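**Student:** how would this look folded up:
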Amino acid sequence: MVAVAGVVEAYPDLARRIMDRPARLGRTRLIAVDGPSGAGKTHFAERLADTLQALVPDRDRPPIVHTDDLLAGWADQFTFWPRLEEQVLAPIRAGHPGHYRCYDWDRGCFTSNWTTVPAAPVVILEGVSVARSAVRAELTLSVFVTAPDQLRLDRALARDGVAIRPYLEEWRRGELIHFAADATVEHVDLMIDGASDLPHDPGVHYVRLSPRRAESP
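**Tutor:** Now for the predicted structure:
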């Protein structure tokens, strides 16, 4: 990827572009926020959801499905997808609510409670590999968030503790292999700098990296 200067853009403008695009997962606009661990995917997804709710205040906040909640442990890094498809995507595609049980990483098992995902106008997927080729045709918008390698490592260890480092290092190797094989970066609509030093308010703005694909529906 050729490094270029970032461009500061506003979440409200992006939210309006999303709502102007067609739904491709049934009647739902599915947004994928992909990228490696520690890049800033969760921050971007949360700010986008807040902005979309503010844009249409009579609607509920768009649900965010964090795929870390669906993984059955570290070894399920990419193989969780059939679970996501069966429990969440397939029902929403048919106009019905999806549901899933969250994985308890401390206990090493799924909880007994189910989380419901409505077939809302917008649903956001956040996590490594969510913009994968298997779902590209049904995405209204695909986003890839990136940041420098060492910073991402520092963020992940600060968030989850140094004890996870052996698992995290294997996870990071898996990310590199997946993104290369899937050609994720080459296919996303929007590249985001998750560690930009450009002056901006991260609650209102994000920093886009070029190139990005044409945004015609």
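**Student:** Going by C-alpha atoms from here, please, whenever you check contacts or count neighbours.
**Tutor:** Fine.
**Student:** and residue 125, which of the three is it?
**Tutor:** strand (DSSP: H, G, I helix; E, B strand; the rest coil).
**Student:** what's the burial count for it?
**Tutor:** As a burial measure, residue 125 scores 21 neighbours (other CA atoms under 10 Å).
**Student:** My guess is it contacts residue 30. True?
**Tutor:** Yes. Using CA atoms under 8 Å, residue 125 makes contact with residue 30 at a distance of 7.4 Å.
**Student:** Please give the structure of this sequence too, so both can be compared:
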Amino acid sequence: MHDKCPLWPVPQPFCQCSRLPGTDQYWPEPLASAPRRADPRPRPTRAAARAPGRTAPPAPSRRIRPPYAGAVRQDPAHQSGPAGPLPRLAAELRAAPPSLGPVRLVAVDGHAGSGKTTFAGRLAEALGGAPVLHLDDLASHEELFAWTARLRTQVLAPFSRGEEARYRPYDWRRRAFGPARPLPAAPVVLIEGVGAGRRAVRPVLARLLWMDVPALTAHLRGERRDGPEQAAFWRGWVPAERRHFASDPSRPFADTLVRHGAAEPALLSGPGRGHLDRRAGDRG
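**Tutor:** Down below sits the predicted model:
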């Protein structure tokens, strides 16, 4: 036995310490039958552990993960909060730079029957009563999609000068355009209808919203809404809409996709979000 044995006072027969080369340190290698060294510290009994006034040992500390650890940064259009998605969107639109004179022109596009009119009405309410132009008022039986010239002369040109617009809405029963209606050049103006985000209009838009409902689903909704008396109209409308979006699609340029939810719509970043940034940069 040597005086540097870490197993001291293990009896000599059980000590097989090896000296580390080049040092005066020893590495213990006791036999399997070597007795274990008794722990000199007293161990409390169960009765002592349950004695009154004895405090429990502190629980081991846990590493608390910060709430933001691993979180994915989302676009504001994805986020929801106490205010709800529509007030958030309304705040974004008010903060956007004007896109046409003093007006922030916002288009709500999508297939017929996708809920554009309802959503535009709710968004206008969130904006404090923003004006809404329904593109059905500029179309006609003979020109379902050839209304760009009327939109440009009756609405876009006055807005570019900071003036109130005046447009003549189409009467679908009388098949004629009626007397002019005013459309104020408000800070935010909504235009809603199939083709609202067309190529000729996109340069003057502050935001393009697309109602993200499949064409078949939207058309079935529209047919149920309008009833059998409009069945002939829908038979002509569906192929005309298909031809329009085939030659002049809007969804690839949408800044925000709108999907129907149980209580509130879901607002997602659209495939054309980069186009929005470039348009804002050009106007800036």
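**Student:** which one in the first structure is aligned with residue 172 of the second structure?
**Tutor:** By TM-score structural alignment, residue 172 of the second structure lines up with residue 105 in the first structure.
**Student:** Could you pick out the longest helix of the first structure?
**Tutor:** helix 165-182 (DSSP state H).
**Student:** Pull up the aligned stretch in the second structure for it.
**Tutor:** With TM-score structural alignment as the criterion, helix 165-182 of the first structure aligns to 231-248.
**Student:** For the residue nearest to the spatial centre of the second structure, which non-adjacent residue is closest in space?
**Tutor:** Computing the C-alpha centroid of the second structure and ranking residues by CA atoms, centre = their mean puts residue 78 first, at 1.8 Å. Excluding its sequence neighbours, the residue lying closest to residue 78 of the second structure (CA to CA, 6 or more residues apart in numbering) is residue 268, at 5.1 Å.
**Student:** Skip the chain neighbours and tell me the closest residue to residue 217 of the first structure.
**Tutor:** residue 21 (5.9 Å).
**Student:** Can you tell me what the one you found aligns to in the second structure?
**Tutor:** Aligned counterpart of residue 21 of the first structure in the second structure: residue 96 (TM-score structural alignment).
**Student:** can you check residue 46 of the first structure too?
**Tutor:** In the second structure, residue 46 of the first structure lands on residue 121 (TM-score structural alignment).
**Student:** circling back to that earlier point, with the second structure overlaid, report how far the longest helix of the first structure is off on average.
**Tutor:** Here the mean offset of helix 165-182 of the first structure against the second structure after fitting is 1.9 Å, by mean CA distance after the TM-score superposition for the first structure.
**Student:** which residues are contacting that helix?
**Tutor:** With contact meaning CA atoms under 8 Å, 6 or more residues apart in numbering, helix 165-182 of the first structure is reached by 36, 37, 74, 77, 128, 129, 132, 133, 157, 185.
**Student:** Which among those count as buried?
**Tutor:** 36, 37, 77, 128, 129, 132, 157, 185 (16 or more other CA atoms under 10 Å).
**Student:** Need the max-distance pair from these.
**Tutor:** 132 and 157 (25.6 Å; CA to CA).
**Student:** I would like the residues contacting whichever strand or helix holds residue 278 of the second structure, please.
**Tutor:** Element membership for residue 278 of the second structure, per DSSP states H and E: helix 273-283. Helix 273-283 of the second structure has contacts (CA under 8 Å, 6+ apart) with 97, 99, 203, 206, 207, 253, 254, 255, 256.
**Student:** how does it look with 6 Å?
**Tutor:** residue 255 (CA atoms under 6 Å, 6 or more residues apart in numbering).
**Student:** How about stretch 201-211 of the first structure?
**Tutor:** Outside stretch 201-211 of the first structure, the residues that reach it (CA under 6 Å, 6+ apart) are 6, 7, 8, 9, 10, 11, 191, 192, 193.
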